[in-house]
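Peer 1: Predicted structure and sequence below. I'll ask about it afterward.
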Amino acid sequence: MDLLLETVRKPTNNVLQKLCRNGKLKSALRLIEVMACKNQIPHFPSCINLIRGFLKLDELDKAAKILQVMIMSGGVPDNITYNMMVRDLCKRGWIRSAIDLLEDMSLSGCPPDVTTYNTIIRCMFDKGNFDQAVGFWKNQLRKGCPPYLITYTILVELVCKHCGTLQAMEVLHDMAIEGCYPDIVTYNSLVSFNCKQGKYEDAALVIYNILSQGMEPNVITYNTLIHSLCNHGSWTKSMRYLLS
């Protein structure tokens, strides 16, 4: 007997759960649509499993439909589910939709996390929208988002990779203006990136900025620089940095 026919005799959510367990995603979606028309509340864990299942099948439209029904029924999807949706939107290049979903997360009682922000920022850089990425970061801070949630180390690394060290230094300056002061970990990531690219003058510029901010390079800073110089056969430069 078709499982959908069992709704005549069994509670609807029992059927929904059974459909999900048996991998009948499309039948489960039809049942949820019927429940929505009758103002019935679907089993939320089943909704989450369905959303993830459709996303894995690259059927974003069906996942979005279930998400909408779930939220309208009072359900709150978890971060993993929301982040999967954000990732799929970004994969399609639908950045505006991803940002809209980010805002919906907060309204639904599931605040965005580090993964949410980093996914959107990386997508902006992949699309070449560097200014948009930095602007997005600033805008979220001004909305009261805790700075640690938007991993600014990732932002600075991406700026350095796509726009160069000088532009990355400007972003660090903007961060300080916004009250978000980079730490030695952020600076070390820039030193490491430039060393991997063989850009030792830029790496030295980063170290100069560390000192100008009243900070001290640490063991990781120097080890990264010296190890890279040695690997590239620049033993003389390594000794100079070691003795300086």
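Peer 2: Alright, I've got the coordinates.
Peer 1: all contacts plus neighbour counts: C-alpha atoms, from now on.
Peer 2: Noted.
Peer 1: Surely T186 touches L158?
Peer 2: No - here T186 lies out of contact with L158, judged by Cα atoms under 8 Å, at a distance of 11.8 Å.
Peer 1: Please say which of the two ends up with more neighbours.
Peer 2: Comparing T186 with L158 by other Cα atoms under 10 Å, the one with more neighbours is L158, at 21 against 18.
Peer 1: which residue sits closest to that one, ignoring its sequence neighbours?
Peer 2: For L158, ignoring the flanking residues on the chain, the nearest one in space by Cα to Cα, 6 or more residues apart in numbering is F125 at 7.1 Å.
Peer 1: another one to put next to it:
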Amino acid sequence: MFHHLTKGLIGVGRIDEVVDLLRQMLNKGHVVHSLVYNNMILGFLELGNLDKANELLDELKERCLVYDGVVKATYMDWFFNQRRDKEAMGSYKSLMDRQFRMISATCLLEVLLKHGKQKEAWELFDQMLYNHTPPNFQAVNSDTFNIIVNECFKRKVDEVVSTFRKVGTKPNSKPFIMDVDGYRNIISRYCESGVLFEVEMLFQELCSKSLSPHVPPHTVLIDGYLKADRIDEALGIFNKMVVSGLRVVATFGNRVFDELIKKGKVVECAQIFEQNGRKRS
């Protein structure tokens, strides 16, 4: 809660009040999360006050022996934006001998890609996979894969699926058990690209896993089929969605019904509508 409060206050130019709040919290013996410090550091960096940001970083180091890489990612992003690439990469390289939590490493990955450091980003991704040895150490999550898969769609489309399934090379590295969010992202990107063959394979793979059915992968695939004028396939997934008991939002359902009816699927739409009514009653 304090993290969100500080972010909001800084966003409206009340950073001095945040500093006062921090002092009050510390004086009362409360533990302050590193993300609060990160918000304040970012606020002062955006004001061009590097000295104050560094002062807060030093304070964070004193209070937290192991602080996460999110703060370093904030510095890197600011240095890059100031065209101080040497300092940004110097900050990054000083971190390479540390084993960060996945959220921290994922933030670093995102900053590297944002500023055109593809080589370093791919090396970091490989290192994260190498370190992924659950239950001992969880080095990646679906956000990590979403970031790198999206990068593949920009530059290495032929490597998307192999990257999505990539595993670290350490003897005890383990594959990441992909969740619905990861499948939704890759299915969405393929639909945007019009490559439905891969989408169908991934959707079937998702359905075969012991994961609860989710709405987004279904709606994304339906839209992809409608865009490609593959009406029967869109109808089939829409029907499957209803049979599975997934909630069909009215605006989406009406739009799909309109498209299907335009293509002559009046009877089939009536059957789906009736079935959806029975499921909800």
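Peer 2: Received it, and whenever you're ready, just let me know what you need. Note that this is a predicted model, so its numbers are computed, not measured.
Peer 1: what sits against the aligned partner of R230 of the second structure in the first structure?
Peer 2: Per TM-score structural alignment, the equivalent position to R230 of the second structure in the first structure is D202. When the contact criterion is Cα atoms under 8 Å, 6 or more residues apart in numbering, the partners of D202 of the first structure are 165, 191, 194.
Peer 1: among these, which recur in the second structure?
Peer 2: Mapping those onto the second structure (both residues aligned by TM-score structural alignment, their matches' Cα atoms under 8 Å) leaves N194 still in contact.
Peer 1: Put the buried members of the contacts of D202 of the first structure into a ChimeraX selection.
Peer 2: This is the ChimeraX syntax for the buried subset of those, where burial follows 16 or more other Cα atoms under 10 Å:
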select :165,191,194
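Peer 1: Secondary structure and distance to M70 of the first structure added to the contacts of D202 of the first structure, as TSV?
Peer 2: Below are the contacts of D202 of the first structure laid out as TSV (DSSP: H, G, I helix; E, B strand; the rest coil; distance: Cα to Cα, whole Å):
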residue	secondary structure	distance to M70 of the first structure
T165	helix	45
V191	helix	46
N194	helix	47
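Peer 1: before we move on, back to that, regarding the match of R230 of the second structure, what is its secondary structure?
Peer 2: Recorded secondary structure, D202 of the first structure: helix (DSSP: H, G, I helix; E, B strand; the rest coil).
Peer 1: Counting neighbours, what do you get for the residue nearest to L158 of the first structure?
Peer 2: Other residues lying near F125 of the first structure total 19 when counted by other Cα under 10 Å.
Peer 1: Now do the same for it: its match in the second structure.
Peer 2: Counting by TM-score structural alignment, the partner of F125 of the first structure is F153.
Peer 1: What helix or strand is its match located in?
Peer 2: Here F153 of the second structure sits within helix 142-155, counting by DSSP states H and E.
Peer 1: Against the first structure, what's the mean shift for the next helix or strand after that helix, could you check?
Peer 2: Using DSSP H and E, the next helix or strand after helix 142-155 of the second structure towards the C-terminus is helix 160-164. Following the fit onto the first structure, the mean deviation recorded for helix 160-164 of the second structure is 1.0 Å by mean Cα distance after the TM-score superposition for the first structure.
Peer 1: Now the helix or strand just after helix 160-164 of the second structure: buried residues?
Peer 2: For helix 160-164 of the second structure, the succeeding helix or strand toward the C-terminus, using DSSP H and E, is helix 180-193. For helix 180-193 of the second structure, a neighbour-count test (16+ other Cα under 10 Å) marks 180-191 as buried.
Peer 1: got TSV for these, with distance to K61 of the second structure too?
Peer 2: What follows is those, written out as TSV (distance: Cα to Cα, whole Å):
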residue	distance to K61 of the second structure
V180	37
D181	34
G182	34
Y183	38
R184	38
N185	36
I186	38
I187	41
S188	41
R189	40
Y190	43
C191	45
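Peer 1: Which member of those residues is positioned nearest F137 of the second structure?
Peer 2: The closest of these to F137 of the second structure turns out to be G182 (Cα to Cα; 19.8 Å).
Peer 1: leaving aside the residues next to it on the chain, what's closest to the closest one?
Peer 2: S142 (5.1 Å).
Peer 1: Just tell me what the one you found corresponds to in the first structure.
Peer 2: Using TM-score structural alignment, the equivalent of S142 of the second structure in the first structure is V114.
Peer 1: From T153 of the first structure, how far out is that match?
Peer 2: Applying Cα to Cα, to the nearest Å, the value for V114 of the first structure to T153 of the first structure is 12 Å.
Peer 1: what do you get for H43 of the first structure?
Peer 2: Between H43 of the first structure and T153 of the first structure the computed distance is 40 Å (Cα to Cα).
Peer 1: can you pull the contacts of I51 of the first structure?
Peer 2: Contacts of I51 of the first structure (Cα under 8 Å, 6+ apart): 62-64, 66-67, 81.
Peer 1: what's the answer for T144 of the second structure, then?
Peer 2: 102, 106, 109.
Peer 1: Can you tell me which of those residues carry over to the first structure?
Peer 2: Shared with the first structure under both residues aligned by TM-score structural alignment, their matches' Cα under 8 Å, the contacts from the contacts of T144 of the second structure are 106, 109.
Peer 1: Report the angle between the helix holding F153 of the second structure and helix 180-193.
Peer 2: Angle of helix 142-155 of the second structure versus helix 180-193, following axes from the mean of the first three to the mean of the last three Cα atoms, to 10 degrees, is 20 degrees.
Peer 1: Verify the stated contact: the residue nearest to L158 of the first structure with A133.
Peer 2: Yes - using Cα under 8 Å, F125 of the first structure is in contact with A133, at 6.8 Å.
Peer 1: V159 of the first structure matches what in the second structure?
Peer 2: Counting by TM-score structural alignment, V159 of the first structure corresponds to Y190 in the second structure.
Peer 1: and G23 of the first structure, what helix or strand is that in?
Peer 2: Short version: G23 of the first structure belongs to no helix or strand, going by DSSP H and E.
Peer 1: Aligned to it, what sits in the second structure?
Peer 2: Counting by TM-score structural alignment, G23 of the first structure corresponds to L50 in the second structure.
Peer 1: Tell me how far that match lies from K265 of the second structure.
Peer 2: To K265 of the second structure, L50 of the second structure is 63 Å away according to Cα to Cα.
Peer 1: same question, E123 of the second structure
Peer 2: From E123 of the second structure over to K265 of the second structure the distance is 50 Å, taken as Cα to Cα.
Peer 1: swap in I187 of the second structure?
Peer 2: Taking Cα to Cα, one finds I187 of the second structure at 25 Å from K265 of the second structure.
Peer 1: circling back to that earlier point, identify the residues contacting the match of V159 of the first structure.
Peer 2: Neighbouring residues of Y190 of the second structure by Cα under 8 Å, 6+ apart: 196, 198-199.
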